[in-house]
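S.K.: sequence unknown, structure follows:
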C-alpha cells in the first residue's frame, strides 16, 4: 500500500485527489498550516474526512516540512498548497511568492536531504504562459506571466526542473489550465457566477458585478484533472505536462450558459464593473494537451458547458448531499 502526502488537501484539487487516491487503495495524509483549526469542509462534503490523516505543516518553514516528511514517510507528494488566487496575488505578492516558490523549494530540498525515492507532483499553472496571442500553449511555449501568481508558479516550475536535472529527483509539474467544480470557493469568479445566478433564480433581486467578460479561458472539470496528476507520478520517467481541454470560451459565454440553465437572461442581471479589472490581464488562455493524451492516455471528457451544468446541478442538491465523483 502506497502512502501519499497531499499538501493543500483542504482545497478543491486536494479533496478530489484524496478521493481518487483512497479509491486506489492509498493511505492518504494531508496537510494544512493548522490542521487543528482548519474546517476541511471539502473533505467533509465528499464524505472522506474520516478516511485521511491530517498534519499541520508550514511549507515556508523547512524544519516543519522535514518533520512531516520524516513522520509520514510518503511514497508520493502532491504539492497543491500556496496562495491560489490570481486576483489576490496583486494585493499579496510577497505571500504569494513565498507560499508557492519557497514552499516548493523546501519540499524539493527535504526530498534531497532524506535521500529517499519520493516522487513529487508540483501544481503548475497556465498563468505562467501569459498571453499567447490566441495560440494554444504546449510544453514548449515560453513563459511570460502577467500576475504575481503567474511569476510565483513559473519560479516553482523551474525549481522542479532544476532539482530533477541536478539531483535525479522524480519531480513532475502539471501545467493546469482553469478547472472548476462545486468545491470552488466563491472568491473564484466561476463559483461567484453560479451562486449568484442560483440566488436570483430563487427570488433574489441582486445584481452580479463582473470585471472583463471578454477574456477567454480553457475551462475543465476538476475531478478529471486530478487523475492527470496521479498519472504523472506513475510514469517511468518524470516530465511536465499541459493539462487542458483544448477549447477556449469567453467569460461572457460562461455567464450566459449559467443563467440560461436557470431560465434567466443574464443581461438583465449582470453589470460590468471596471473596478474589478486586474492591473494586467490575459486576454486568451488555451492549452494544447496533445502530450498528455499521447504519453499519459489522458483526455478531458468535459468542456465549459458541461462544467456549468455540473456546478448548477450540485448547487441545486438538497443540503447535506455530497459531491462525490466516481473515478474510472
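M.R.: Yep, it's here. What you see is a predicted model; the values in this text were computed from it and never measured. Residues are numbered from 1 along each chain as shown.
S.K.: please count neighbours and contacts with C-alpha atoms only from this point.
M.R.: Noted.
S.K.: if I look at the nearest residue to residue 250 once chain neighbours are set aside, how far off is residue 275?
M.R.: Nearest residue to residue 250, sequence neighbours excluded (Cα to Cα, 6 or more residues apart in numbering): residue 216, at 4.0 Å. Distance, residue 216 to residue 275, using Cα to Cα, to the nearest Å: 19 Å.
S.K.: neighbour count: these two, which is higher?
M.R.: Higher neighbour count among residue 216 and residue 275: residue 216, with 21 against 10, using other Cα atoms under 10 Å.
S.K.: surely the more buried one touches residue 248?
M.R.: Yes - counting by Cα atoms under 8 Å, residue 216 does reach residue 248; the two are 5.8 Å apart.
S.K.: joint contacts of these two?
M.R.: Taking Cα atoms under 8 Å, 6 or more residues apart in numbering as the contact rule, residue 216 and residue 248 both touch 284, 285, 286.
S.K.: excluding chain neighbours, what is closest to the first one?
M.R.: The spatial neighbour of residue 284 that comes closest, neighbours along the chain excluded (Cα to Cα, 6+ apart), is residue 216 at 4.7 Å.
S.K.: would you map the strands across the protein?
M.R.: 3-7, 27-32, 53-56, 76-79, 119-125, 171-176, 179-180, 208-210, 216-217, 220-221, 241-243, 249-250, 270-272 (DSSP state E).
S.K.: also this one, for the comparison:
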C-alpha cells in the first residue's frame, strides 16, 4: 500500500529544473510555475528510488546558477523568502554550469525533475564572435551534456525537456515569414551553436524516445532585459554590483568603475531615452537602424514554453508575434512615449536622429555597433502554436516599449548611475 501511494505521489509530481533561472526568461518562467502551483505541496514528500536514492519533493522549482563573485539574482530576488539573506522557500538554487557534466548529473539526481527548461546560454550575438569557442561549449555542447545527464540519471523515459532555440538559426533568411519548416542559415557563432543544440534535441527525441521540444524563440524583451539591478539604490550603482555579468562592460579609470553601456539594443535604447527624459544624457549611439525583428514580451513567451511540455507528443514550435519592426521604429516609439518626435537626416554612419521641436541630435550611428555578419530581417509565423496549443501573444509592441521605457525612467530616477 505504501509503495503504491509513493508511486502515485511520484507520478503526480511537478518538479521543474531551470537553467538560466537568473536571466530574463528564467525569472518570468519561475514566477509562472510558482503561480501554477509548482510549490503547492501540502507537506514535504520523501521519496526513495529502487537504487536507494531518496529526495524531498516539497520545493518544486529548482534553478541552476553559476558561481560568481557577485550574487546576480536581482531578477528573482522577490521569489526568495528573504531577499537580503537569500533564504529559499518557493524555489531552490543549485550551483552548476552547462560545461560541467559531472555536476549536471549530480543536480539531476538530487532534484529528480519532471520538467527541464534549458534557458542557460551565452546569448549575446555580437559577443559570440569574440567568444566563439565558449559559446559553442555552452550553447551547443551544454545542451548535449544536460540531455545525457537526464539519461544517465534514469529519467530519459519520463522527463519532459524544453530547449530554448532561437530565430538566429534562420540568419540569412530563406523565406519571410519564417516557420518551423524554413531552412536554417545561421550567421553567427551563437546561431551555429544553437543549431547544434536544436538538432541534438531532435536526435535524442528520435533516437531515444525522449519528450524533447525546441521552442524557436524570436526576439523577446522586457524591463528585465540586459544588466539588471534590484532594488534600485541611490547609494550603490547597479553596474558596481554586476561586475561579473557578461552582458555589462566596464572601464576602470582613476579607480572608478565606469559602465561602457548596455549591450542589448532594445534596453540600450529605453535606458538612453529614460536618461534623456530626466536630463541625465543627451544622445544615444547605435548601429544598424534598419535591421528588423519580430519583438514580443518575455512573459508571453515563457507561457508558451510551459504549454509545450504539457502536451502528450513532443514537437518544435516557432514562438513569435508575426509582426515586424525595425530598430528605427523601436527608437521612434521609445521617444514618442516621452513626447519627443524624432526626424532623420543623412545616410549610413552619417545619419542622425534629431528631436523635431528643438533640432537637438538624439541618435547617432557608429560602425562599432555593426555585426561582422548582419541578420537583416526576422519575422516569425506562430500559426502552428496557435492551432496546436491555443497560444497567442497578449502584449503588443507598443505596450512592450511603453513598459520598458517606464521601468527605466523609474530606475534612472532612483539611480542615475545604473
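M.R.: Great, that's in hand. Keep in mind that this is a model prediction, so the values were computed, not measured.
S.K.: columns distance to residue 20 of the first structure on top of the strands of the first structure, output as a markdown table?
M.R.: Below are these laid out as a markdown table (distance: least, Cα to Cα, whole Å):
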| stretch | distance to residue 20 of the first structure |
| --- | --- |
| strand 3-7 | 11 |
| strand 27-32 | 10 |
| strand 53-56 | 15 |
| strand 76-79 | 13 |
| strand 119-125 | 15 |
| strand 171-176 | 17 |
| strand 179-180 | 16 |
| strand 208-210 | 34 |
| strand 216-217 | 26 |
| strand 220-221 | 14 |
| strand 241-243 | 17 |
| strand 249-250 | 28 |
| strand 270-272 | 37 |
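S.K.: just name the most buried of those.
M.R.: Comparing these by mean neighbour count (mean count of other Cα atoms under 10 Å), strand 241-243 ranks first with a mean of 28.
S.K.: ok, the residue nearest to the spatial centre of the second structure - contacts?
M.R.: Geometric centre of the second structure, nearest residue: residue 25, 3.9 Å, by Cα atoms, centre = their mean. Counting by Cα under 8 Å, 6+ apart, residue 25 of the second structure touches 119, 298, 299, 302.
S.K.: switch to 10 Å and redo it
M.R.: 18, 31, 75, 119-120, 164, 220-222, 224-225, 297-302, 305 (Cα atoms under 10 Å, 6 or more residues apart in numbering).
S.K.: now, those residues that are in helices?
M.R.: Members of the contacts of residue 25 of the second structure lying in helices (criterion: DSSP state H): 31, 298, 299, 300, 301, 302, 305.
S.K.: what is the burial count for the aligned partner of the third one in the first structure?
M.R.: It refers to residue 299 of the second structure. In the first structure, the residue paired with residue 299 of the second structure is residue 223, using TM-score structural alignment. Residues lying near residue 223 of the first structure (other Cα under 10 Å) number 22.
S.K.: could you do residue 71 of the second structure as well?
M.R.: By other Cα under 10 Å, the residues close to residue 71 of the second structure number 14.
S.K.: the residue nearest to the centre of the second structure corresponds to which position in the first structure?
M.R.: In the first structure, the residue matched to residue 25 of the second structure (TM-score structural alignment) is residue 13.
S.K.: likewise for residue 264 of the second structure?
M.R.: By TM-score structural alignment, residue 264 of the second structure lines up with residue 188 in the first structure.
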